[in-house]
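In: test case, fold it:
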Amino acid sequence: MANQIPPRTGNPESDAQRRLLGPIHAERHVRIICVGAGASGLLLAYKLQRHFQNYSLTIYEKNPKISGTWYENRYPGCACDIPAHTYTWSFEPKPDWSAVYAGSKEINQYFEDFAQKYHLHQYIKPLHEVSGAYWNEKQAGYDVHIKDLNAGTEIVDSCDILINASGILNHWKWPAIPGLHDYKGKLLHTASWDDNVELKGKHVGLIGNGSSGIQVLPTIQPHVSKCTTFIREPTWVSPVQGLEQHKYTEEEKQDFVGKPGALTEYRKNVESGLNAQFGIFLKGSQINSETSDYMKELMKEKLHNQFLEEKLIPEWSVGCRRLTPGVGYLEALGEENVQVVYGEITKVTERGCVCDDGNEYPVDVLICATGFDTGFKPRFPIIGPGGANLQDEWAKQAESYLGVSAAGFPNYMLFLGPNCPIGNGPVLSAIETQADYMLKLVDRWQTHNIRTFSPTKAAIQDFVAHKDFFMKRTVWADPCRSWYKASAVDDTVTALWPGSTLHYIEAMQELRLEDYEIGYAGNRFAWLGNGYSQTELDETCDWAFYIREYDDDLPITKDGKRKLLTRSGTVTNHSAPVGITGAAQPKI
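Out: You can find the predicted model right below:
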């Protein structure tokens, strides 16, 4: 096409000459490899397909099917812990969710339907696991090593830009308990569930009261003869006010389909409610205090047990760990066939668990709901210029640029990297923001003769310093055990963004190229091309588009653009954000 130029040759002078074949901003071919076909990888494929022309994309996925964590996690009760109508892409609603908190099978199907609708499978190679990525200086890209899990062979592919969409909740781990694998009964992990195991009528042991354990217990409790659940620390378990579980009626679902605007209005109300809750995470805010009081009373009401109230209701602030709605969990703890053992498991024997009370608790089946390795260290070597390995760089503490890139690793980006808003609010909104940001960089690479781009160390150091300063005033810094932190309970917060999800969306609207080291393929102005504009080579364009009867320009200022984008002036019933003029109440 007239506005495109052939792929690079690897020779800067030759490539610069090729630029003269096309007009200003001619799009050179870009080859992208993406690791992972979960939510992020699928969105990347969709947006590339929608907005770009001169590209090639391959997504390598280690599983036989797409959807990432929603394909892998199928333990009893597995569900999303935020409302389902906010767990969709902003442009792709689903009117027939069964309930506020939908199960993993429904969510998996949503992403399957999304991929089918937009023909995204054409980009995906399942059962292909990336084992390493190595910077190729001559080609200014990565040689990516991939294991073909079907054939048992290794292949090598190359790309100009490498995008890691493998996520952080995909590398499960057994708990570090002595003797765990000496156990002679059936040992299960929630993230590697065996559907063939029958729990009905069995005495089941359940280790953990994080999100997975909280979902498992009420699901299996009615069917097992007994469940002994091992809990070592308190946690806040209850939906935030206004976000309680609800099963949608057929009438409601029909309204979502048939009444114009009904579903959009409902989705906006739920999303606005979640966005209004950022004040929960700020120490000393009114909304945090009121939410703590509300959840404490709700937990007491559901537990009806003074011992459990004393052990399970935390002293640390609401939000220090990820909030879990815990549908039916607290009630299940009080059922006759549930035994709560509070404390540390000192070892596992052939029969069951020995705890720090000195007792052994034999069980027929032992379920470990102990989560994932949530460190940001890549699962495979990523070798940059000079041989640096990002695994080593991020071994102790991961530091990224705005959650999407790393210093010293050019042409590499990742979804849900360190200090992005994975727990600050609606996560799919953040993923959309990251995809848009990445593709702005891809567009810049394509149209401005860029050879390499990577954030500077100075920019990342300044970002991390600002983040650490901000985190001091949040509940995330409280002394609780949380995967939000690098390691210890008092360690730096590495998983969360220093602000709200809306704050992140606004921060990522524009590229700050002053924060990047940019290398060019020859003359940096080669993108000026052959002297022609794109406009005059398009015979369908108005070649005098700037001649008007009045000034209808879009806003130039950042504030003007924000007001236009967010439809400022059209909404009058929001409460003011906490910390500005008052307390924002969570409401749906």
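
In: going forward, measure contacts between C-alpha atoms and count neighbours the same way
Out: OK.

In: isn't residue 424 right up against residue 502?
Out: No - look at residue 424 against residue 502 with Cα atoms under 8 Å: they stay out of range, at 9.5 Å.

In: got the contact list for the longest helix seen in the chain?
Out: Identified as the longest helix of the chain according to DSSP state H is helix 427-447. Here helix 427-447 makes contact (Cα atoms under 8 Å, 6 or more residues apart in numbering) with 25-30, 40, 43-44, 47-48, 86-90, 404, 413, 415-416, 420-422, 450-451, 501, 504-505, 508-511, 527.

In: next: stretch 255-267.
Out: Contacts for stretch 255-267 (Cα under 8 Å, 6+ apart): 85, 86, 95, 96.

In: this one next, for a side-by-side:
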Amino acid sequence: MADFLVPGRITPHDDAERRLNGPIHAERHVRIICVGAGASGLLLAYKLQRHFDNFSLIVYEKNPEVSGTWWENRYPGCACDVPAHNYTWSFEPKLDWSAVYASSKEIFNYFDNFARKYRLRDYVKTHHQVTGAFWNHQKGGYDVRVHNIRDGQEVNDHCDILINASGILNNWRWPAIPGLKDYKGTLLHTANWDDNVELEGKHVGLIGNGSSGIQVLPTIQPKVKKVTTFIREPTWVSPVQGLEQHVFTDHEKVEFSSKPGVLTDYRKFVERGLNGQFGIFLKDSQTNSTTHAYMKSQMISKLQNPYLEERLIPQWHVGCRRLTPGVGYLESLGKENVEVVYGEIERISEHGCVCDNGQEYPVDVLICATGFDTTFKPRFPIIGPDGKNLQDEWKDSPESYFGIAAAGFPNYLIFLGPNCPIGNGPVLSAIECQADYMMKLIDRYQTHNIHTFHPKPEAVKEFIEFKDSFMKQTVWADPCRSWYKNGPTGPITALWPGSTLHYIEALQELRLEDWEVKYVGNRYAWLGNGYSQTELDPTADWAYYIRETDDDEPISRGRRRKLLTKSGTVSAQAGLNFAGDIQAKI
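Out: Prediction:
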């Protein structure tokens, strides 16, 4: 038994042999490497620490701090478009958010404090960037190559299980506009912000009207001499009804912190509202039609400009692109020191932007709010047992299993991979769900003589077929330009075919029939020497199953779901029109 407690001593074949001398489900040591210490990587560390023994974990983070995108993004007005009290882990509320939509600095502090509270930094190596992972045929697992950014040294490491938590919105890119390098003014990207640049009194150019551009404009407009904002396409901008911006008063903060249940009730109210929005994404649903009419009226009211209304209010359905609250954005477009240029930028000159109307627009500072590489292709080579590189496999069409794994790449797991619910509803709830699923896989690996596990190719193929069929009925299939998909009419690669609650239920238990599992030695070596774990614990009740009443948890899925979701404890929830939409179709 002692060997199971000592990291690094046991080869896969040794493990299978020594299991025969130990009890059923002996817990071998598992070494895990995680790439990225953003929200997902920190949650992984927390879950492993809380639920597992006999493991080692190292989290390699390229930045000097944890929190990922919330450390990297510091541009003016940077905030989250999810209500702050619900941009937390379900088990770790924050009592004193300043407003419904909180700043990136506040969000960074939340995850930083989370890491400090639970000593998660003990697992993290900052200034270390993973540059490659290569399957080791002799040991199993991956040889991982890491670049120490501080001293330039290369580090070689090895793990049984590799987890990629590097995220989707962190690999920023310059716009593909000719002449960008010719510009002689100050050039900035929202995701690589220079805090030393002074904008006061400057003529600023702003490229992009995605989430970042929408946040930047109302923040800089009051203090700059002029803003010329370059917009090439319409987008829906307005808070969904009931989730408008609101600054919390001192009284509300006291209520949240001192009265039991007040904050939980508020969080549940908001979460129900977020989960009740999925109908927005179904074409011709009641929820979509209602939201479309509401947001169009809000945009007209805030723009007060027929020219801009005609160009900025989309013809496609609400939700085709990611919805953004856009606090103050539409109103800013009408300010005296704001000029809106609608159309394509043909090239960048030394002085500014030359547009398709033939006019040059000189600016002192040019801000590119042009987003990220959202192709899902890994940032570094991942070489599987057959020599294939996942970068090549996912170059054109990233196809995952439920957004967490790739066929042919064993012992490799992903947070927020292709076709997970990153835009379907509350995203942190989905990340928690993914982490729990990974814990179940790791537990299975640790307590059995498993050598490799990865999703079967046919399982991934059929999942993609189901996804593509489902997406035809969604607004995401409209011909808008969105990072959710590969081109305006291409397949939807970012989103889950259902709601976030749907995803959580889909991942509640392992479907091992979808996984290719290979063992070392006899697949039943985990049965061991005939003794149970209970018999090795002198403090355990060796007759624990003898009781006076049947207090077992429900065995059927339906009964378990009702118990878990506290069915019958909440009155009929208004506004959840999706349920009505579905019932009408059944």
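
In: can you calculate the TM-score here?
Out: A TM-score of 0.98 describes the superposed chains when it is computed by TM-score structural alignment, normalised by the length of structure 2; 583 aligned residues with a Cα RMSD of 1.4 Å.

In: quick revisit: now for the contacts of stretch 255-267 of structure 1: which two are most distant?
Out: 86 and 96 (13.2 Å; Cα to Cα).

In: the two: who's more crowded?
Out: Neighbours per residue, other Cα atoms under 10 Å: of residue 86 of structure 1 and residue 96, the larger number sits with residue 86, 23 against 16.

In: so which of the contacts of helix 427-447 of structure 1 are in strands?
Out: 27, 28, 30, 413, 450, 451 (DSSP state E).

In: closest to residue 6 of structure 1 among these?
Out: Among these, residue 28 lies closest to residue 6 of structure 1 (Cα to Cα), at 6.0 Å.

In: for that closest one, what are its contacts?
Out: Residue 28 of structure 1 neighbours (Cα under 8 Å, 6+ apart): 4, 5, 6, 7, 8, 54, 446, 447.

In: the residues you listed in strands, which ones?
Out: Short answer: these in strands (DSSP E) are 4, 5.

In: conserved subset of the contacts of residue 28 of structure 1 in structure 2?
Out: Counting by both residues aligned by TM-score structural alignment, their matches' Cα atoms under 8 Å, those that remain in contact in structure 2 are 4, 5, 54, 446, 447.

In: list the contacts of the first one.
Out: Contacts for residue 4 of structure 1 (Cα under 8 Å, 6+ apart) come out as 22, 26, 27, 28, 29, 54.

In: what's the closest non-adjacent residue to it?
Out: Computed as Cα to Cα, 6 or more residues apart in numbering, the closest residue to residue 4 of structure 1 that is not its neighbour in sequence is residue 27, at 4.5 Å.

In: contacts only, for that neighbour.
Out: Shown in contact with residue 27 of structure 1 (Cα under 8 Å, 6+ apart): 3, 4, 5, 54, 446, 447.

In: likewise for residue 11 of structure 2?
Out: Per Cα under 8 Å, 6+ apart, neighbours of residue 11 of structure 2: residue 139.

In: tabulate the contacts of residue 28 of structure 1 (CSV), appending distance to residue 246 of structure 1.
Out: Output for the contacts of residue 28 of structure 1, formatted as CSV (distance: Cα to Cα, whole Å):
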residue, distance to residue 246 of structure 1
4, 52
5, 54
6, 55
7, 53
8, 55
54, 46
446, 47
447, 49
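
In: ranges for the helices of the stretch 51-200 of structure 1?
Out: 69-72, 104-117 (DSSP state H, counting those that start in this stretch).

In: most tightly packed of those?
Out: Greatest average neighbour count among those goes to helix 69-72 (a mean of 20), per mean count of other Cα atoms under 10 Å.

In: just to revisit the earlier point, any chance of the helices of the stretch 51-200 of structure 1 in CSV, plus distance to residue 554 of structure 1?
Out: Listed next are these as CSV, based on distance: least, Cα to Cα, whole Å:
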stretch, distance to residue 554 of structure 1
helix 69-72, 41
helix 104-117, 33
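
In: rewinding a little: report the buried residues of the longest helix of structure 1.
Out: For helix 427-447 of structure 1, a neighbour-count test (16 or more other Cα atoms under 10 Å) marks 427-439, 441-447 as buried.

In: so what touches stretch 281-289 of structure 1?
Out: For stretch 281-289 of structure 1, the surrounding residues in contact (Cα under 8 Å, 6+ apart) are 277, 279-280, 317-320, 473-476, 578-579, 583-585.

In: dump the contacts of residue 4 of structure 1 into TSV; add distance to residue 74 of structure 1 as well.
Out: What follows is those, written out as TSV (distance: Cα to Cα, whole Å):
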residue	distance to residue 74 of structure 1
22	52
26	47
27	43
28	43
29	40
54	39
